[in-house]
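**Q** predicted structure and sequence below. I'll ask about it afterward.
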Amino acid sequence: MMRLPMAKTLHPHYIRRMRQTFDIKGGPQDGRAHLPPVRDQLKAQGLDGLYVPHEDEYQNEYLPDANERLAWVSGFTGSFGSAFVFTDRAVIFADGRYTIQVADQTDPDLWEIQNVPEPGPFGWLKSQDMSGKKIGYDPKLMSPNDVSAMESAAKMAGAELVAVSDNPIDLAWEDRPEQPSAQVVVHDVKYAGVAHDEKRQQIGKDLKAEKLDAAIITSPASIAWAFNIRGGDVSCTPLPLGRAILFADGSAELYLDEVKVSDALRQHLGNSVTLRPLSDLEEGLAGLKGKSVSVDPDVASAWFFDKLEQVGARAVRQRDPVALPKACKNEAELAGTSAAHIRDGIALTRFLHWLDTEAQNGDVTEIDAAIKLEEFRESLGGLDDLSFPTISGAGPNGALPHYRVSTASNRKLERGSLYLVDSGGQYLDGTTDVTRTVPIGDPSADMRRHYTLVLKGHIALAAVRFPHGTTGTHLDVLARHALWQAGLDYQHGTGHGVGVYLGVHEGPQRIAKAWNAIPLVEGMIVSNEPGYYRAGQYGIRIENLQYVTPASQIEGGELDMYGFECLTFAPLARDLIDLTLLTEEERAWVDAYHAQVYEHLADGLDGDVKDWLRAACMPL
């Protein structure tokens, strides 16, 4: 491997761009300024209230500024939540991740705060007396299942639901940002592995086998994968916002804002794909009259089902036909992802060395560390974006699993504490996501014990072999077993799917307590990230990405068994490992993993960092 140089400086505009990431917008002033004009719009439409979900028209994880309706009306900028805005009151719902943030960012004189999952917005609604009231909802922002649940709750409350064609928030939002208009670019087949026409032909065959005429694809990630394209409409994920209709003969209609379309894109798509303006979507749906059309109720809004019913098409509720093929990576995608992880591991190792040598004095802040890590990634070249905002949590902030550092919450990495950093990058050939927990100063015995219990769970999930038909739900207990035996647990999933230069959180597979019906099969990438969080003190998480290997027989066994191959390479925190708690097999796993880390990364490092890595990867 060629040695990768470490850049000494970065362009000042780049540094400023990073620092702006931590200035979280929103706050009580937004609610004070924006609630009155929304209420004016409610009255103009004859409504008594409006349901405001966080989700946008595309069900994105990260929203364009123009679609941050909940943040605009309330001031709350969390990534999960919802609200009811009435003419005389306003109620906002947020889960435990955002208990402090939602209280800080909303005006208590204007907003009542309720919890998710209990009672949740619909549970709260059905317990209210809303007799005779009309509550509006935007069918473009809600799934049909959510609309049904809300209708049931509204009926119990005595209210009437009204689908709005013009969202009152959109009408009240005078300085609303423009919708994103980044050029859609071709994703080279050397990264994609399979030409887009071949992908569409296979999906068409699958549709024909199920006696379907077409499928409406509403997920931007599925569109990006199916057509071998990428975009820049959403932060942290290279998505083009648009819609598509795939037909059983392999042809397709792709709906994009015309400003995003170039001659290179037209040439790439060829004659089997008809490019149409997004404004033509209703007309395109009308053309499905009399046809059987697959639509995924988990990712498509109620609006699509309403329109198909209106035009006389038969909507068949099925999982997005692109989702599973996208999840099962081909050889090129796995090779690219592996290469991206090696580069990313070099950057992360330089960062871990910096943490262990220059960031131990107690003066470095969470923001300092997050910026430093992004600098290391950027310095190697090829970083398109972060794959999500870095979770940089020191001490008690690390005990918040989904913590996001801001200028208001920024803490120093104090000696005698733990520091948790969960981060990743978007590269043309792959998407990374890795978490490491390290000591600042000398760790306590409890810190070492808890870290080692988490490590035991991580090893169990990394080393498991499993038969065909096994889902992530079946495997989840492996990562929790050591913690459970100590009377401990963590309140998040153990693993999520990951895309290739796409979403860092990708279905349909996942590893969690909640039931998931999708078996883990060859080529799927999942994270392995058990954790432990001691409230008010510290958090611990160890995360690698791994992919499902081809099934093969174990010597003396009878069944073909799948396994996992690790993608992420970065040293673990030796100072946090309590060797007395590890079995011989677990110690051997750590030694073998560290040998791989050194083998993959050493040639990309030199000097003190290479020496540090050698010591970090010595056998236990």
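**A** Sure, I can see it. Predicted model only: the values in this text are computed from it and were never measured.

**Q** contacts, neighbours, all on C-alpha from now
**A** OK.

**Q** which stretches of the stretch 251-400 of the chain form strands?
**A** 252-256, 273-277, 292-295, 314-317, 385-386, 391-394 (DSSP state E, counting those that start in this stretch).

**Q** which elements pack onto the first one?
**A** Here strand 252-256 is seen to pack against strand 243-247, strand 273-277 when contacts are counted using 3 or more Cα pairs under 8 Å, 6 or more residues apart in numbering; DSSP states H and E.

**Q** and it, how far out from the chain's middle?
**A** On the basis of Cα atoms, centre = their mean, to the nearest Å, the separation between the geometric centre of strand 252-256 and that of its chain is 25 Å.

**Q** before we move on, back to that, output the strands of the stretch 251-400 of the chain in a markdown table, with mean neighbour count and distance to H600 appended to each entry.
**A** What follows is those, written out as a markdown table (neighbours: other Cα atoms under 10 Å; distance: least, Cα to Cα, whole Å):
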| stretch | mean neighbour count | distance to H600 |
| --- | --- | --- |
| strand 252-256 | 21 | 41 |
| strand 273-277 | 18 | 42 |
| strand 292-295 | 24 | 43 |
| strand 314-317 | 18 | 45 |
| strand 385-386 | 20 | 22 |
| strand 391-394 | 29 | 25 |
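
**Q** closest to the centroid, which residue in the chain?
**A** For the chain, the residue lying nearest the average C-alpha position, counting by Cα atoms, centre = their mean, turns out to be H505 (3.4 Å).

**Q** pretty sure that one contacts V498?
**A** Yes: applying Cα atoms under 8 Å, one finds H505 in contact with V498, separated by 5.3 Å.

**Q** okay, one more to line up with it:
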Amino acid sequence: MLMNTHEARLDALRKQLAKDGLDGFVIPISDEHMSEYVGAYAQRLGWLTGFGGSAGTAVVLADRAAIFVDGRYTLQVREQVDGRLYDYEAVPQTSVAAWLGENAPHGSRIGYDGWLHGRGWVQASERALAARGATLVPVKANPVDAVWADRPAPSAAIAVPHADGFAGQSVAEKRGAVAEWLAVRGLDAAVISALDSVAWLLNIRGSDVDSTPVALSYVIAHADGTADLFIAPEKVTPDLVAHLGNAVRVAPRDAFVPALQALAGKQVAVDPDRAVAAIFATLEQAGATTVALTDPTVLPKAQKNPVEQAGHRAAQARDGAAVSRFLHWLEVTAPHGGQTELSAAAALLAEREKTGALRDLSFDTISAAGPNGASPHYKVDEQSNRLIEPGSVYLVDSGGQYLDGTTDITRTVWVGPGTPPAEVKDRFTRVLKGHIALAQAVFPQGTSGAQLDSFARQFLWAAGLDYAHGTGHGVGSFLSVHEGPQRIAKSRGGQAGTEQELLAGMILSNEPGYYKAGEYGIRIENLVLVEDRRIAGAEGAFLGFETLTFVPIDRTLVDTALLTPAEREWWNAYHAQVQAIVGPQLDGADLAWLTEACAPL
């Protein structure tokens, strides 16, 4: 029997492992910056297995292999990855380390690339393998790269200044704040390796990663207020050098490791959640002392300043008009048949492009018809493309990158003719009630995202239902659509972000959902801004949410009998705001559609 493409690639990797003296190898979706979304050159897991999600890991042993994904990708991994080649493993029910501890042969050598894994993962895997009498081995060269003959080169696109008029704070001010942070802690330097942190600190943007405007680079920030930027020379222009100023030294990217080694004897802050294990190892082997601390740009980046907040509102208003025009188009055309997930995604992109301000999508549009909507992070392609059938549920989760803000919105609609089944309306309305409960939440300072998560789930739980993804993620300012450290999600053993205190200025998504495998998916998503909330007689400081996203929610799917008077009031007030913000940007049939969609319940 002839091997298929992914079977042949797996076979080639196993032969390479044998040549390298390894009994297994771990392949994550990651890059040297621990990015969520990675450039084509770093898509090793996708190349090897066919998996197209944004989070996952494979382990390849001599006689078996497994792929690990979380609940967002339970359906997708089975559609894209050959179950004859890989066992499907669910995270967090298990982990790569736990699996290796149970399945790695006694005495085996399991390889990993220290530039693609965090230090915590390495330590946990070392412990699990030691109990098995096996060893975790850092490789000098990634064996996947050795067998990936046509692997793309990293992007050579230039890095560009991001104007203070959008950033709201100068490079000098940001560097000064990091220098003060280092001085208070008695530290000499901080390694800034997360791409969005580098972009924020130096007010630069790039196009090296699809949907995320970052440039492949590292920074070492020093206590004297200076910084070193390590970036490929072809990315550097005179404009960039002038923007950075004399206090930022620019060096080639391959000078980064020697610069780490030159910090011998220094106290260096490194973020264990954002810096790969190889950075820690390089510093420690050179004689530097690493101090594990959260990257000092993370909280300032998450707490949007007034300029960034105003930019977000402008971007959301512009984007809301584009999405509204698309939803009108969909309502007119889809009931006649002939539209597909791809044609709808293209129509939505066209509406955003009409704004004249779109720089990129903020992620690949999730255009999901019928049963495809049951996969929360479904990604349409030519093979999976499905007709949007009349009399069905359609879900679209999308966003845009604009110089003044990053958007992310999900709307679920009923495609007529006919009326939605009672079950669909019930599920949609329970999701809506959860969305409203979270949007209206008022909470004391010090509250974490984990403490708010059940606000959005309570009405589903009451019916014995739930969803497998988090309720909310942070969002950047013309940066990552998934930005930490804040999250609204179930707390699972200190999972990253769930215990982070929500602070004024943070932007998060509010996106509860419901998914029925093989039938449909429902999600309602707006972005919200954490704001101070003044309450007469309050004992202490309180916070709430300002809704930022304004696009009609499909009233056809609402079972109004399930809504309380307060929930109807929220609906009507929200849609009055949609009319006020989006209406002036529309005309003709689009405006007439919006007015009808925003009429009070």
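**A** Arrived safely, thanks for sending. None of these values were measured; they are calculated from a predicted model.

**Q** fetch the TM-score of the aligned pair.
**A** The TM-score (TM-score structural alignment, normalised by the length of structure 2) is 0.95; 592 aligned residues with a Cα RMSD of 1.7 Å.

**Q** which one of the helices and strands packed on strand 252-256 of structure 1 lies nearest to G382 of structure 1?
**A** For those, proximity to G382 of structure 1 was assessed by Cα to Cα; strand 243-247 is nearest, at 28.6 Å.

**Q** the closest one vs structure 2, average distance?
**A** Taken over the aligned residues, the distance from strand 243-247 of structure 1 to structure 2 averages 0.7 Å (mean Cα distance after the TM-score superposition for structure 1).

**Q** what span of structure 2 is that strand aligned with?
**A** Strand 243-247 of structure 1 falls opposite residues 218-222 of structure 2 when the two are matched by TM-score structural alignment.

**Q** residues touching that stretch, excluding its own?
**A** Residues outside stretch 218-222 of structure 2 that contact it (Cα atoms under 8 Å, 6 or more residues apart in numbering) are 175, 178-179, 182, 188-195, 198, 227-231, 253, 256.

**Q** work out the gap between it and the centre of the chain.
**A** With Cα atoms, centre = their mean as the basis, the distance from the averaged C-alpha position of stretch 218-222 of structure 2 to the chain average is 24 Å.

**Q** ok, now stretch 54-71 of structure 2?
**A** For stretch 54-71 of structure 2, the distance to the chain centre is 20 Å (Cα atoms, centre = their mean).

**Q** quick one: the helices in the stretch 351-500 of structure 2, in order.
**A** If you assign secondary structure with DSSP state H, counting those that start in this stretch, the helices in the stretch 351-500 of structure 2 sit at 422-439, 449-461.

**Q** can you check the stretch 251-400 of structure 1 too?
**A** Taking DSSP H, counting those that start in this stretch, the helices of the stretch 251-400 of structure 1 run over residues 263-269, 281-286, 302-311, 323-327, 331-357, 366-379.

**Q** the longest one vs structure 2, mean deviation?
**A** Pointing back at helix 331-357 of structure 1 there. For helix 331-357 of structure 1, the mean distance to aligned residues of structure 2 following superposition is 0.8 Å (mean Cα distance after the TM-score superposition for structure 1).

**Q** buried set for that helix?
**A** When neighbours are counted by 16 or more other Cα atoms under 10 Å, the buried residues of helix 331-357 of structure 1 are found to be 332-356.

**Q** skipping adjacent residues, who's closest to the counterpart of R487 of structure 2 in structure 1 in space?
**A** R487 of structure 2 maps onto R510 in structure 1 when the alignment is built from TM-score structural alignment. Across the structure, with Cα to Cα, 6 or more residues apart in numbering as the measure, the residue nearest R510 of structure 1 apart from its sequence neighbours is H496 (4.5 Å).

**Q** ok, now I581 of structure 2?
**A** Looking at I581 of structure 2 with Cα to Cα, 6+ apart, the closest residue is A317, at 6.4 Å.

**Q** surely the one you found and F550 touch.
**A** Yes: here A317 of structure 2 reaches F550: they are 6.8 Å apart, a contact under Cα under 8 Å.

**Q** need the overlap of contacts for these two.
**A** Going by Cα under 8 Å, 6+ apart, residues that sit against A317 of structure 2 and also against F550 are 581-582.

**Q** counterpart of D578 of structure 1 over in structure 2?
**A** The alignment partner of D578 of structure 1 in structure 2, by TM-score structural alignment, is D559.

**Q** try A482 of structure 1
**A** For A482 of structure 1, the aligned residue in structure 2 is F459 (criterion: TM-score structural alignment).

**Q** what residues are up against its match?
**A** With Cα under 8 Å, 6+ apart as the criterion, the residues that contact F459 of structure 2 are 430-431, 433-434.

**Q** compare these and tell me which is most surrounded.
**A** Using other Cα atoms under 10 Å as the contact criterion, the top neighbour count among the contacts of F459 of structure 2 goes to R430, which has 28 neighbours.

**Q** re earlier: for V96 of structure 2, find the nearest of the helices of the stretch 351-500 of structure 2.
**A** Each of the helices of the stretch 351-500 of structure 2 was scored for nearness to V96 of structure 2 using Cα to Cα, and the closest is helix 449-461 (24.6 Å).

**Q** about what we covered before: residues near the match of R487 of structure 2, how many?
**A** If we define neighbours as other Cα under 10 Å, then R510 of structure 1 has 29 of them.

**Q** tell me which helix or strand comes right after the longest strand along structure 1.
**A** In structure 1, taking DSSP state E as the definition, the longest strand is strand 544-553. Sequence order places strand 560-566 as the next helix or strand after strand 544-553 of structure 1, per DSSP states H and E.
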